[in-house]
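K.L.:
Predicted model and sequence follow; I will ask about them next.
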Amino acid sequence: MSILRFIGAAALLGLAACGSGTQTIPVPTLAGVEVTQSGLAKQLFGNKGRPAALPSAPYGFYSKGCLAGGQQLAETGPTWQAMRLSRNRNWAHPEMIDVVQRISRTAAAHPASNGIYVGDMSQPAGGPMLTGHASHQIGLDADIWLMPATLGLSREQRENISAVSMRRANGAYTNSRWGDFQRQIVKAAAQDPRTERIFIFPGAKVAMCDAETGNRDYLRKIRPWYGHHYHFHVRIKCPAGAQGCVAQDPVPAGDGCADARQWVSNILNPPPPKPRDPNAPPPKPKRELTMADLPQACQAVLAR
């Protein structure tokens, strides 16, 4: 059986098995990984090393979908370098690649840097990853390191160099490494009309709110989130005409600065935990995504 026919058959087997509990389906292995019902989606997409030969299109939601016709961000460009190349996650929809390259040109124009280091984007065919992100599945997410870039890193250096945190030890505010360079690249990303949201640690959002003296409209796209003090996460909107793409709810009105300050306050002075209802059932562990959870188009993405 050809690998293409096998992948399609494996996906169909996964669909047929839905609703049968946690039973392991005894099917052949793909790239040495046993295909089981519990981890079917991440195993199939995580081991697909090339993009689907289809027109570029995102299918599904950012955390539950796949990517047809993924394009690869060049490992090295005039104003960027892709990092952690062994992960093979420098793939995206062409709109996302264009946004990243635009941010990199803003970074290169700043005296503090030659460009940007680009972290995880998506896998060649998107989909759930074997490790790490819950999102980054449809080619419309990218992580940009916050530290200034010195281009010319070797492949080995890109695997081993550590990103630098911009967060103070108290976990709330920015530290002395945060400055104009970081503000400018985050602002450039937020001002791109294609950008849906930017996720960054609350202290950075507060710092940007405090520093802005002009038009504040872009600030509403910058959303405080856990972690994200080594990099910021850029998410773009569903591209025009992408009918299979599920849009995220619009960001709330306003600049979001009061909300970010509340996050900081809660970090410094954590509110008491809410009492748990003793009669409430225990929370269920997060279930692995199966092919049945993804849009039907993702079967064709795997098979091409």
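P.N.:
On my side now, so go ahead.

K.L.:
Please make it C-alpha for all contacts and neighbour counts, starting now.
P.N.:
OK.

K.L.:
how many neighbours does Thr76 have?
P.N.:
15 (other CA atoms under 10 Å).

K.L.:
Revised request: answer the last question for Asp255.
P.N.:
If we define neighbours as other CA under 10 Å, then Asp255 has 18 of them.

K.L.:
Return the distance of the closest residue to it other than its chain neighbours relative to Cys257.
P.N.:
Spatial nearest neighbour of Asp255, excluding adjacent residues (CA to CA, 6 or more residues apart in numbering): Arg220 at 4.2 Å. Noted for Arg220: a distance of 8 Å to Cys257, by CA to CA, to the nearest Å.

K.L.:
and what of Asp210?
P.N.:
9 Å.

K.L.:
more crowded one of these two?
P.N.:
Neighbour count, other CA under 10 Å: between Asp210 and Cys257, Cys257 has more, with 21 against 10.

K.L.:
Put this next to the first one:
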Amino acid sequence: MRRRPRAAPTRLAPTCLALICAAVLACLAAPLAAQTAKQLFAPVTHPSTGRADAIGQNSLGCLAGGYQLPESGPTWQAMRLSRNHHWGTPEMLAFIERLSVNATRVGWRGIYVGDISQPRGGPVAGHASHQTGLDADIWLNPPQRLNLTPGERERISAINVRTRDRRGLNANWSASHEALLSLAARDPAVNRIFITAPAKLAMCARVPARDRAWLRKIRPWWGHNDHFHVRLNCPRGARSCVPPPPLPPGDGCAEAVWWVTEALKPPDPTAPKTKPKPPARLADLPPRCTEVLSSR
């Protein structure tokens, strides 16, 4: 049998080709645009290539070339290893090592380190910040051991130091907690520290007037009754890093009273409800974060 001759290939006009290419790219990009930034960054298991860089804001940014905190050190242990949230800038890892050594000066064996950032930063489950490798959670547990197994690090919980009425501190709080927070706040790399309001007020009541400058960095915030959250300054030369807003003047002690008084009153049922903020998309982050996410 004779084969039917093949038809000559159809040649498309340049304009038609451009339209087809644009349509294909749009189809490929559609699933990416439909996902939130949190959904895009969460599955990534390793850092991007290149030098370390904190990009954008703590609550709207990412981390390039992240460094992973070793699971254990002489004076620290990383907790909840399954989350893979122990990535940060070199400055953050250096701070954690300094703080863990300083903890031994106030009677602690070291520190338990909670979340820092994901391998490439970005929005992370359970946090509004922790996106640039410059935030870290330090548990309020004085470690009994620094040889916990991976399984134990999943099961042990951070201890709560606040009373049930949210106005005071329970028996878990000690003078060594205050001493550790003082050491952390005095570190020049630290911008501010978040902790439960009763802890701030307890320190305000004890610290003498001649030595209260570091108290300015201690800021009350919700949900920090079992850990304190350290936020570092932008590293020197980090042009892509957006610094946090300046701290208000003064030691912040008078303002902290609001957190255990007015803030705890039941909400006004007649007040209009605020619409929740939509989750961040990749386009909401700095443009460099797209490069960080796509880097191998």
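P.N.:
Arrived safely, thanks for sending. Worth saying up front: this structure is predicted, and the values here are computed from it rather than measured.

K.L.:
TM-score for this pair?
P.N.:
Remark: TM-score between the superposed chains equals 0.86 [TM-score structural alignment, normalised by the length of the second structure]; 270 aligned residues with a CA RMSD of 2.1 Å.

K.L.:
Trace the residue nearest to Asp255 of the first structure over to the second structure, please.
P.N.:
Here Arg220 of the first structure is matched to Arg216 in the second structure, going by TM-score structural alignment.

K.L.:
my guess is that match is in a strand, correct?
P.N.:
No - assessed with DSSP: H, G, I helix; E, B strand; the rest coil, Arg216 of the second structure is helix; it does not lie in a strand.

K.L.:
just to revisit the earlier point, so the residue nearest to Asp255 of the first structure sits right up against Gly256, yeah?
P.N.:
Yes - in this structure, Arg220 of the first structure is within contact of Gly256 by CA atoms under 8 Å, at 5.4 Å.

K.L.:
Show me where the stretch 101-250 of the second structure has its strands.
P.N.:
111-113, 135-139, 190-195, 218-220, 227-232 (DSSP state E, counting those that start in this stretch).

K.L.:
what about the helices in the stretch 101-250 of the second structure?
P.N.:
Along the stretch 101-250 of the second structure, counting by DSSP state H, counting those that start in this stretch, helices occupy 150-155, 175-186, 197-206.

K.L.:
Can you tell me which of the ones you listed is packed in deepest?
P.N.:
helix 197-206 (a mean of 20; mean count of other CA atoms under 10 Å).

K.L.:
Contacts for that one, please.
P.N.:
162, 166-169, 178, 215, 218-221, 253, 256-257, 259-260 (CA atoms under 8 Å, 6 or more residues apart in numbering).

K.L.:
For Ile116 of the second structure, see how far away the spatially most central residue of the second structure is.
P.N.:
In the second structure, the centroid-proximal residue (CA atoms, centre = their mean) is His130; its distance is 1.4 Å. Per CA to CA, His130 of the second structure is found 6 Å from Ile116 of the second structure.

K.L.:
Now list whatever residues contact both of these two.
P.N.:
Ala136.

K.L.:
that older thread, if you rank the contacts of helix 197-206 of the second structure by neighbours, which is first?
P.N.:
Busiest of the contacts of helix 197-206 of the second structure [other CA under 10 Å] is Ile218, holding 30 neighbours.

K.L.:
nearest spatial neighbour of that one, skipping sequence neighbours?
P.N.:
Once flanking residues are discounted, Ile218 of the second structure sits nearest to Ile193: 4.9 Å by CA to CA, 6+ apart.

K.L.:
Please identify the residue in the first structure that aligns with that neighbour.
P.N.:
That one, Ile193 of the second structure, aligns with Ile198 by TM-score structural alignment.

K.L.:
Once you drop chain neighbours, what's closest to Arg287 of the first structure?
P.N.:
Spatial nearest neighbour of Arg287 of the first structure, chain neighbours left out: Ser38 (7.7 Å); criterion: CA to CA, 6+ apart.

K.L.:
now Thr150 of the first structure
P.N.:
Per CA to CA, 6+ apart, closest to Thr150 of the first structure is Asn114, 5.7 Å.

K.L.:
surely that neighbour meets Ala107?
P.N.:
Yes - counting by CA under 8 Å, Asn114 of the first structure does reach Ala107; the two are 6.8 Å apart.

K.L.:
In terms of neighbours, single out the busier of those two.
P.N.:
Ala107 (25 against 21).

K.L.:
That one: what's it in contact with?
P.N.:
79, 113-116, 181, 184-185.

K.L.:
Identify the residue of the second structure aligned to it.
P.N.:
Match for Ala107 of the first structure (TM-score structural alignment): Ala103.

K.L.:
What of Glu95 of the first structure?
P.N.:
Glu95 of the first structure maps onto Glu91 in the second structure, by TM-score structural alignment.

K.L.:
just Gly69 of the first structure next, same as before
P.N.:
For Gly69 of the first structure, the residue aligned by TM-score structural alignment is Gly65.

K.L.:
What distance do you get for the nearest residue to its match once chain neighbours are set aside to Leu63 of the second structure?
P.N.:
Closest residue to Gly65 of the second structure apart from its sequence neighbours, by CA to CA, 6+ apart: Ala52 at 4.1 Å. Look at Ala52 of the second structure and Leu63 of the second structure: by CA to CA, they are 7 Å apart.

K.L.:
what about those two, which has more around it?
P.N.:
Leu63 (32 against 19).

K.L.:
With the first structure overlaid, how far apart is whichever strand or helix holds that one on average?
P.N.:
When elements are assigned from DSSP states H and E, Leu63 of the second structure belongs to strand 60-64. When the first structure is superposed, strand 60-64 of the second structure averages 0.5 Å from its matched positions, counting by mean CA distance after the TM-score superposition for the first structure.

K.L.:
returning to that earlier point: could you export the contacts of Ala107 of the first structure as a markdown table, including distance to His229 of the first structure?
P.N.:
Output for those, formatted as a markdown table (distance: CA to CA, whole Å):
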| residue | distance to His229 of the first structure |
| --- | --- |
| Thr79 | 22 |
| Ser113 | 18 |
| Asn114 | 21 |
| Gly115 | 18 |
| Ile116 | 15 |
| Phe181 | 15 |
| Gln184 | 16 |
| Ile185 | 14 |
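
K.L.:
No further queries at this time; thank you.
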